[in-house]
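Enquirer: Coordinates for the following, if possible.
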Amino acid sequence: MSNDSRRLTIGALANEARVNVETIRFYQRKGLLPEPHKPHGGIRRYGELEVARVRFVKSAQRIGFSLDEIADLLRLEDGTHCDEASRLAEHKLDDIRAKLADLARMESVLSQLVCACHTRKGSVSCPLIASLQGSGQERIPGDAEPA
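Expert: Coordinates of the predicted model:
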């Protein structure tokens, strides 16, 4: 992959890409970054293409792509498969929106339970604990009715 004049050691590559050396090795094991040839008695060298690839992987991770999804995106890295890349991104966006909906539901339920804890009176059991134990005294809002 390295076809430029900069010849970096793995440590320099990691430093340039703002990751640690183990991240580079992990990406190589996962097939996200090719391992360059090691000359007899020498050390492997990397270039700007590898720096760019590691940065690509980190950028994709920051917006929620898994390493498997990133591998799919890397297969499209020549930039001529925009429709395919768009489909992958749309699928990821759907996943993120579903997670956001789940988080909103969890926030609402937990908020109701915390409120119930703060408004309880006397020696009744804790509404949060009771709902998590499924004691029947308190049902977790949003849970399906038992069959």
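Enquirer: CA atoms for contacts and neighbours, from now on please.
Expert: Fine.
Enquirer: before we move on, what SS does the residue nearest the centre of the chain have?
Expert: For the chain, residue 64 is the residue whose C-alpha lies nearest the centre (Cα atoms, centre = their mean; 4.6 Å). Using DSSP: H, G, I helix; E, B strand; the rest coil, the structure places residue 64 in coil.
Enquirer: Please determine how far it is located from residue 82.
Expert: Noted for residue 64: a distance of 19 Å to residue 82, by Cα to Cα, to the nearest Å.
Enquirer: to compare against the first, here's another:
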Amino acid sequence: MNIGQAAKQSGLSAKMIRYYEDIGLIDAAKRTDAGYRIYTEQDVKTLNFIRHARELGFSAEQMKGLISLWKNTDRSSAEVKQLALKHIDDLNQKIKTLQEMVNTLEQSVSCCAGNESPDCSILEHIEKGH
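Expert: All right, here's what the predicted structure looks like:
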């Protein structure tokens, strides 16, 4: 199948598929004599795997590790679990950081009069780094 068909079946854009090939997440596609990329059903399965991993917030580097583990039938599930647990820790840290940002902004917003005056506590807090 061509890249457009692979894109449709995987839910990824052709541009993303080319990008994933460029960074080594997927193997370079075979080409026709005219130079068009050709994808197999297994390539589409890999693209779907990548899309799902991306939806879970895995980075490109993490996805490389996941794909390697996914393709390696001799691996132990403990290796996969370790990678997933590390990702959970990373996500929890991001959640904590985002919640701190929300709290800071809520505090700034609560101090803002929100009227016609040019004085703005939100901008002052941002300027001062609070």
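Enquirer: Kindly provide the TM-score of these chains.
Expert: Superposed pair, TM-score by TM-score structural alignment, normalised by the length of the second structure: 0.83. Supporting alignment: 127 aligned residues with a Cα RMSD of 2.4 Å.
Enquirer: that older thread, could you check which residue of the second structure pairs with the residue nearest to the centre of the first structure?
Expert: Correspondence of residue 64 of the first structure to the second structure, assessed by TM-score structural alignment: residue 57.
Enquirer: and the longest helix for the second structure?
Expert: helix 77-111 (DSSP state H).
Enquirer: Please state the offset of that one from the chain centre?
Expert: 15 Å (Cα atoms, centre = their mean, to the nearest Å).
Enquirer: What is the next helix or strand after it packed up against?
Expert: Per DSSP states H and E, helix 77-111 of the second structure leads on to helix 121-128 as the next helix or strand towards the C-terminus. Packing partners of helix 121-128 of the second structure (3 or more Cα pairs under 8 Å, 6 or more residues apart in numbering; DSSP states H and E): helix 77-111.
Enquirer: which residues in the first structure does the helix it packs on match up with?
Expert: The aligned range for helix 77-111 of the second structure is 82-116, by TM-score structural alignment.
Enquirer: Report the mean distance between the longest helix of the second structure and its aligned residues in the first structure.
Expert: Averaged over the aligned pairs, helix 77-111 of the second structure sits 0.9 Å from the first structure after superposition, using mean Cα distance after the TM-score superposition for the first structure.
Enquirer: now that helix and helix 121-128, what's the angle there?
Expert: Calculated by axes from the mean of the first three to the mean of the last three Cα atoms, to 10 degrees, helix 77-111 of the second structure forms an angle of 120 degrees with helix 121-128.
Enquirer: what residues are up against the counterpart of residue 35 of the first structure in the second structure?
Expert: Residue mapping for residue 35 of the first structure onto the second structure gives residue 28, with TM-score structural alignment as the criterion. Shown in contact with residue 28 of the second structure (Cα atoms under 8 Å, 6 or more residues apart in numbering): 21-22.
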